[in-house]
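Visitor: One predicted model, sequence on top.
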Amino acid sequence: METASGAEGQWIADALERYMAKELHDQWIGTVATTVPDGFEAYVRIFHRVGSGGASEWRWADIARAKGTQLHPAAQFHRLAKTELYRDAPIDGPNGVEHWRPNTGELDQGQLAALAGVLAAHTAEQQDIFQAVWNGWGGFEPGAGAIPAGPGGPLTVAKGFRKYWAFRGTMAELARPPWFDNDLGLNTQSPNLAWPADRSWCLATEVDFDSTLLGGTAELIAAVVQSPALEALEVTLATDLSSEGDRTNTPQGPPVP
């Protein structure tokens, strides 16, 4: 793997900007269209697994069954689990066992490897796979530990709202980025953006979201939904993933301003 110019991902920034324009901002903010580029045949939302102690073994559907709520494409975890929007303490889950919220901003290593396996089966061989990681993660920067170093400039999205370090590598390095193998074993950040050179799909794990979005062919998206290793539901560009976007499950207390 090597660093890449942020210009490799400018097509993503350009696509998102169309939905972030002032005249469309209120209509589209928080939707799939402001997180992953439009123009794909289909889209899917991959739910990050729920942690119990050190394990990541529960799915959102398990929490929904335990709480009597409904898992659906726009579900928000705080409403699914009947808890406050911001809560750091553990939450009672299935069989009364405490659990922690799903990770925001990253897929766990098992899910990343499983997703990369599905992507590999639907991606033309012998092409570069680009990854981009948000530059705001503490300790993550080119040249630190096993993170590749180089002169490539950052990818800037939404007029500087997000900036990412970009890297050029292989599908195997998407499944397990080289920084997973650093000496301390602490840097397990999954890519916040990833795409192949032919732009046939695009993965996006927004920093503040506890799920990952993927746009691609209808065949690819169906394979992700059907993967036994992943929990995923198909979404549309207009699916609202904001904190108040879940209109199916009853809010817990007054909305947080």
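Guide: Yes, it's here. Predicted, not measured: the structure shown is a model, and the values here were computed from it.
Visitor: C-alpha from now on. contacts and neighbour counts both.
Guide: Will do.
Visitor: Okay, strands next: where are they in the stretch 101-250 of the chain?
Guide: In the stretch 101-250 of the chain, the segments counted as strands under DSSP state E, counting those that start in this stretch are 129-134, 155-157, 162-169, 193-196, 202-204, 211-216, 232-235.
Visitor: Rebuild those as TSV, extending it with mean neighbour count and distance to residue 108.
Guide: As requested, those are exported to TSV (neighbours: other CA atoms under 10 Å; distance: least, CA to CA, whole Å):
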stretch	mean neighbour count	distance to residue 108
strand 129-134	25	15
strand 155-157	20	24
strand 162-169	23	19
strand 193-196	24	15
strand 202-204	23	14
strand 211-216	25	11
strand 232-235	22	15
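Visitor: Mind putting those strands into JSON lines with distance to residue 27?
Guide: Output for these, formatted as JSON lines (distance: least, CA to CA, whole Å):
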{"stretch": "strand 129-134", "distance to residue 27": "25"}
{"stretch": "strand 155-157", "distance to residue 27": "19"}
{"stretch": "strand 162-169", "distance to residue 27": "20"}
{"stretch": "strand 193-196", "distance to residue 27": "24"}
{"stretch": "strand 202-204", "distance to residue 27": "20"}
{"stretch": "strand 211-216", "distance to residue 27": "19"}
{"stretch": "strand 232-235", "distance to residue 27": "17"}
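Visitor: Check it against this one:
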Amino acid sequence: MRWADVAEANGTTVHPAMKWGSTAGSRHTSEHDRPWHDSPITGSLPARTTRAMADILRRFTRTPENCWFAHWEGSGHITPPPNYPRLPMPNRDMVHFSGSIDLADTRFGATKWFPEGMSAHLWWPDDHTWCVATDIDLTTTYLKTSVECADAALADTTLEALPATPDQKVTWDSDTAVSPGHVETQG
């Protein structure tokens, strides 16, 4: 289900800083009348969305056959050998591998809560023309790229993409366009 549909059902506004709790937590829609049952998955981009994004991004790199992918080894969805390459990140070392952009929808470790497995948390082409980031703690994926590539992603109707700014917060309480009567709770 698209976030825009959830916002419409609750009389909330679609905007770049929207958070699930303030978008779906309306008192105007009873739990029985809600067309959604669960919150979005945190920390993983759905495979169909990953494929749609890869189809767009392929047009904006000279190196679609040589991309890099990284998955946080602490996610519980991957157990690499000790000698496997790591990408050191603050508080989150990642296991990384390379290959064609066609590997972007690779899934790691299916579980009860992630039946399709988890996506890569970072991926970028060898020419560094864009970078996709899905943080393990967020329901949002970010794309850093050129204006032309961003415009293509924003215009694609298969993606639910909104522009973001570098100063946009990603904390649970950063949704500033909450409609009256809507409350977001942490947790």
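Guide: Structure's in. What do you need? Source: prediction; values computed, not measured.
Visitor: what about the strands of the stretch 101-250 of structure 1, which gets the closest to residue 78 of structure 1?
Guide: strand 211-216 (13.2 Å; CA to CA).
Visitor: Output the contacting helices and strands for that closest one.
Guide: strand 42-47, strand 202-204 (3 or more CA pairs under 8 Å, 6 or more residues apart in numbering; DSSP states H and E).
Visitor: Any chance of those strands in TSV with distance to residue 251 of structure 1 as columns?
Guide: What follows is these, written out as TSV (distance: least, CA to CA, whole Å):
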stretch	distance to residue 251 of structure 1
strand 42-47	20
strand 202-204	27
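Visitor: Out of these, the one nearest residue 231 of structure 1 is which?
Guide: It's strand 42-47; of these, that one is closest to residue 231 of structure 1 (CA to CA) at 5.7 Å.
Visitor: what's the closest one aligned against in structure 2?
Guide: On structure 2, no counterpart of strand 42-47 of structure 1 exists by TM-score structural alignment.
Visitor: what's the helix or strand following that strand packed up against?
Guide: The helix or strand immediately downstream of strand 42-47 of structure 1 is strand 50-52, counting by DSSP states H and E. Using 3+ CA pairs under 8 Å, 6+ apart, the elements in contact with strand 50-52 of structure 1 are strand 55-58, strand 98-99.
Visitor: so of the ones you listed, which one's packed in deepest?
Guide: strand 98-99 (a mean of 18; mean count of other CA atoms under 10 Å).
Visitor: and the residue nearest to the spatial centre of structure 2, what does it touch?
Guide: Most central in structure 2 under CA atoms, centre = their mean is residue 141, positioned 2.6 Å from the mean C-alpha point. Neighbouring residues of residue 141 of structure 2 by CA atoms under 8 Å, 6 or more residues apart in numbering: 45, 132, 133, 134, 135.
Visitor: Aligned to the first one, what sits in structure 1?
Guide: Taking TM-score structural alignment for the superposition, residue 45 of structure 2 sits opposite residue 107 in structure 1.
Visitor: about what we covered before: now the contacts of residue 141 of structure 2 in a markdown table, please, with extra columns for distance to residue 77 of structure 2.
Guide: Putting the contacts of residue 141 of structure 2 into a markdown table (distance: CA to CA, whole Å) gives the following:
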| residue | distance to residue 77 of structure 2 |
| --- | --- |
| 45 | 14 |
| 132 | 19 |
| 133 | 17 |
| 134 | 15 |
| 135 | 14 |
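Visitor: of these, which stay in contact in structure 1?
Guide: When these are mapped onto structure 1 and checked using both residues aligned by TM-score structural alignment, their matches' CA atoms under 8 Å, the preserved contacts are 45, 132, 133, 134, 135.
Visitor: Which residue, other than its chain neighbours, is closest to residue 3 of structure 1?
Guide: The shortest distance from residue 3 of structure 1 to any non-neighbouring residue, by CA to CA, 6 or more residues apart in numbering, is to residue 167 (4.2 Å).
Visitor: Among the contacts of residue 141 of structure 2, which one sits closest to residue 118 of structure 2?
Guide: residue 45 (7.5 Å).
Visitor: List the contacts of that closest one.
Guide: 118, 119, 134, 141.
Visitor: one more time with 10 Å
Guide: Neighbour list for residue 45 of structure 2: 51, 105, 107, 118-121, 133-135, 139-141 [criterion: CA atoms under 10 Å, 6 or more residues apart in numbering].
Visitor: Of those residues, which are reproduced in structure 1?
Guide: With both residues aligned by TM-score structural alignment, their matches' CA atoms under 10 Å, the contacts of those that structure 1 also has are 51, 118, 119, 120, 121, 134, 139, 140, 141.
Visitor: For the residues you listed, please prepare CSV with the additional fields distance to residue 10 of structure 2.
Guide: Below are these laid out as CSV (distance: CA to CA, whole Å):
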residue, distance to residue 10 of structure 2
51, 29
118, 29
119, 29
120, 32
121, 30
134, 26
139, 19
140, 20
141, 23
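Visitor: what's the most distant pair in those?
Guide: 51 and 139 (17.5 Å).
Visitor: returning to what we had before: what do we get in structure 2 for the residue nearest to residue 3 of structure 1?
Guide: Aligning on TM-score structural alignment places residue 167 of structure 1 opposite residue 97 in structure 2.
Visitor: State the distance from that match to residue 121 of structure 2.
Guide: 12 Å (CA to CA, to the nearest Å).
Visitor: okay, and the common contacts of these two?
Guide: Residues touching both residue 97 of structure 2 and residue 121 (CA under 10 Å, 6+ apart) are 69, 70, 71.
Visitor: wait, isn't the last one in contact with residue 85?
Guide: Right, residue 71 of structure 2. No. Between residue 71 of structure 2 and residue 85 there is no contact under CA atoms under 10 Å: 11.3 Å.
Visitor: Touching both of those two, which residues are there?
Guide: 94, 95, 96, 97.
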